[in-house]
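Enquirer: Model the following, please.
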Amino acid sequence: MTPLAPTASLPQPGIMGRALGGLFFVLALVISGFGVYNAAHAAGVAGTHGTLAVEHCWVKQGSRSSSDTTVCGGTFRSDDDKVVDDEASIRAKVKPGSKVSVQQAGGSYVRVGFGETTRWIALFFLGWLVAAFGMSFAVTGMCPRSGMQVAMISRAVSGTRAGAVRRWLVRAGLAGSGLCLLLTLLAWLLT
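Expert: Below is the predicted model:
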């Protein structure tokens, strides 16, 4: 009796698998760091607080893989009137003439509020999911060549300590990002 489809086998461990796992960890750090950085600004913990007086909005064309984004620009004025930026902009759909509470984050601006903060915290937890995905490759050193091999490598670490940590990262990442997105949705519905 012959099988209907060829069976996949586990790839050999090597430097490429560990490098792939490392790449996922770096990507997870970048995603989580970006989330924490913007959450701190949206919560008002970091940066300079002020108001953006929206003067005009435009649509920034996205690439084939990303959608168009509405950007609104105007004048930022800090609460203490020490910082004035006539070329400030935020990625948001706001009516011209509106005043938006923002936090200056380096050279950009982030909207302030509970919903914005929880949205950025959800991104932090997304980084945990990316780390969990790459953990199997880093631990085994196996570099998958197909989706079937990804599943097999993940299954290979399921009974180990690394598998337990991976499960914890997935559960915490899903719970954290899900809760934050739910809170973001509730904040959006209540405003």
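Enquirer: contacts and neighbour counts: CA atoms only from here.
Expert: OK.
Enquirer: number of nearby residues for Ser136?
Expert: 28 (other CA atoms under 10 Å).
Enquirer: show me the contacts for Asn38.
Expert: Ala105, Val110, Thr117, Trp120 (CA atoms under 8 Å, 6 or more residues apart in numbering).
Enquirer: Second input sequence below; structure requested for side-by-side comparison:
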Amino acid sequence: MMQPELTPLATAPQLPRPGVLGRALGGLFFVLALVVFGFGLYNAAHAAGVAGTSGTLTVERCWVKHGSRGSSDTTECGGTFRSDDGKVKDDQASVRADLKPGNKVSVQQAGDWYVQTGFGETTKWLAAFFLGWLVVAFGTAFAATGMFPRSGMHVALITRSISGTPAGRLRKWFVWGGLAGAGVCLLLTLAAWLAS
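Expert: Here you go, the predicted model:
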């Protein structure tokens, strides 16, 4: 009986060399995470009524805003905003929500836009804050090793290369904390939505 000829297995991809580009990529993820943290906390503070000018938006019209490539369409409603203290009136106010003309909704003025208030809205924005933790976790391996990935396989190898190290343990805490925090916040948002 003849033995089949053995063929060499494909060579495993090599890890990229550490360098400034990998650390810059890690830094970019940290900056992106700070933006996500700030955006989530800023809007959560307004939705909780801690920041901004509180008032009521009376809906006059709604429209569908078509998303760019890959993003979904959203419904926005506009009308007149009146602050609770009567000092601010804005006839061009709008909020991202699916409402009916004539509805009155509690909002907080947040700069040039308006955020709905309430428990469910607050937890929704806090979920975005926790998703920022996942962005940090993704960038940790690149910042720690200095390796710049050139393929999806490199991403997996670089991430695996830090397991068991202090950076790997930190990354794990960010992943689990981000998933748990976002999950709890989204469940609370869903519960608030179902209760209303």
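Enquirer: TM-score for this pair?
Expert: Here the TM-score for the pair of chains, by TM-score structural alignment, normalised by the length of structure 1, is 0.98; 190 aligned residues with a CA RMSD of 0.8 Å.
Enquirer: Got a PyMOL select line for the buried ones in the contacts of Asn38 of structure 1?
Expert: Buried subset of these, written as a PyMOL selection, criterion 16 or more other CA atoms under 10 Å:
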select buried, resi 105+110+117+120
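Enquirer: Not counting residues beside it along the chain, what's closest to the aligned residue in structure 1 for Ile158 of structure 2?
Expert: Aligned counterpart of Ile158 of structure 2 in structure 1: Ile153 (TM-score structural alignment). Distances taken as CA to CA, 6 or more residues apart in numbering place Ser136 nearest to Ile153 of structure 1, at 6.4 Å, with adjacent residues excluded.
Enquirer: so what corresponds to that neighbour in structure 2?
Expert: So, by TM-score structural alignment, Ser136 of structure 1 is matched to Ala141.
Enquirer: Under a three-state scheme, what state does its match occupy?
Expert: helix (DSSP: H, G, I helix; E, B strand; the rest coil).
Enquirer: tell me the secondary structure for the match of Ile158 of structure 2?
Expert: Quick answer, by three-state DSSP: Ile153 of structure 1 is helix.
Enquirer: can you tell me which helix in structure 2 is longest?
Expert: helix 166-195 (DSSP state H).
Enquirer: SS state for Val59 of structure 2?
Expert: Going by three-state DSSP: Val59 of structure 2 is strand.
Enquirer: from memory it sits against Asn103, does it?
Expert: Yes - counting by CA atoms under 8 Å, Asn103 is a contact partner of Val59 of structure 2 at 5.4 Å.
Enquirer: Comparing those two, which residue is more hemmed in?
Expert: Taking neighbours as other CA under 10 Å, Val59 of structure 2 and Asn103 compare with Val59 leading, 22 against 14.
Enquirer: who's in contact with the equivalent of that one over in structure 1?
Expert: Following TM-score structural alignment, the counterpart assigned to Val59 of structure 2 within structure 1 is Val54. Contacts for Val54 of structure 1 were tallied using CA under 8 Å, 6+ apart; they are Cys72, Gly73, Gly74, Thr75, Val94, Lys95, Pro96, Gly97, Ser98, Lys99, Val100.
Enquirer: So which residues of structure 1 form strands?
Expert: 48-60, 69-78, 84-91, 99-105, 108-111 (DSSP state E).
Enquirer: Nearest to Leu129 of structure 1 among those strands would be which one?
Expert: strand 108-111 (24.5 Å; CA to CA).
Enquirer: against structure 2, where does that closest one fall?
Expert: Under TM-score structural alignment, the match for strand 108-111 of structure 1 is residues 113-116.
Enquirer: Counting neighbours, which bits of the matching stretch end up buried?
Expert: Those would be Tyr114, Val115, Gln116, for stretch 113-116 of structure 2 by 16+ other CA under 10 Å.
Enquirer: ok, the last one - contacts?
Expert: I take that to be Gln116 of structure 2. Gln116 of structure 2 touches Ala47, Val95, Val105, Ser106, Val107, Gln108, counting by CA under 8 Å, 6+ apart.
Enquirer: and if you look at the second one?
Expert: By CA under 8 Å, 6+ apart, the residues touching Val115 of structure 2 are Asn43, His46, Ala47, Val95, Arg96, Val107, Gln108, Gln109.
Enquirer: Out of these, which are shared with structure 1?
Expert: Retained in structure 1 (both residues aligned by TM-score structural alignment, their matches' CA atoms under 8 Å) from the contacts of Val115 of structure 2: Asn43, His46, Ala47, Val95, Val107, Gln108, Gln109.
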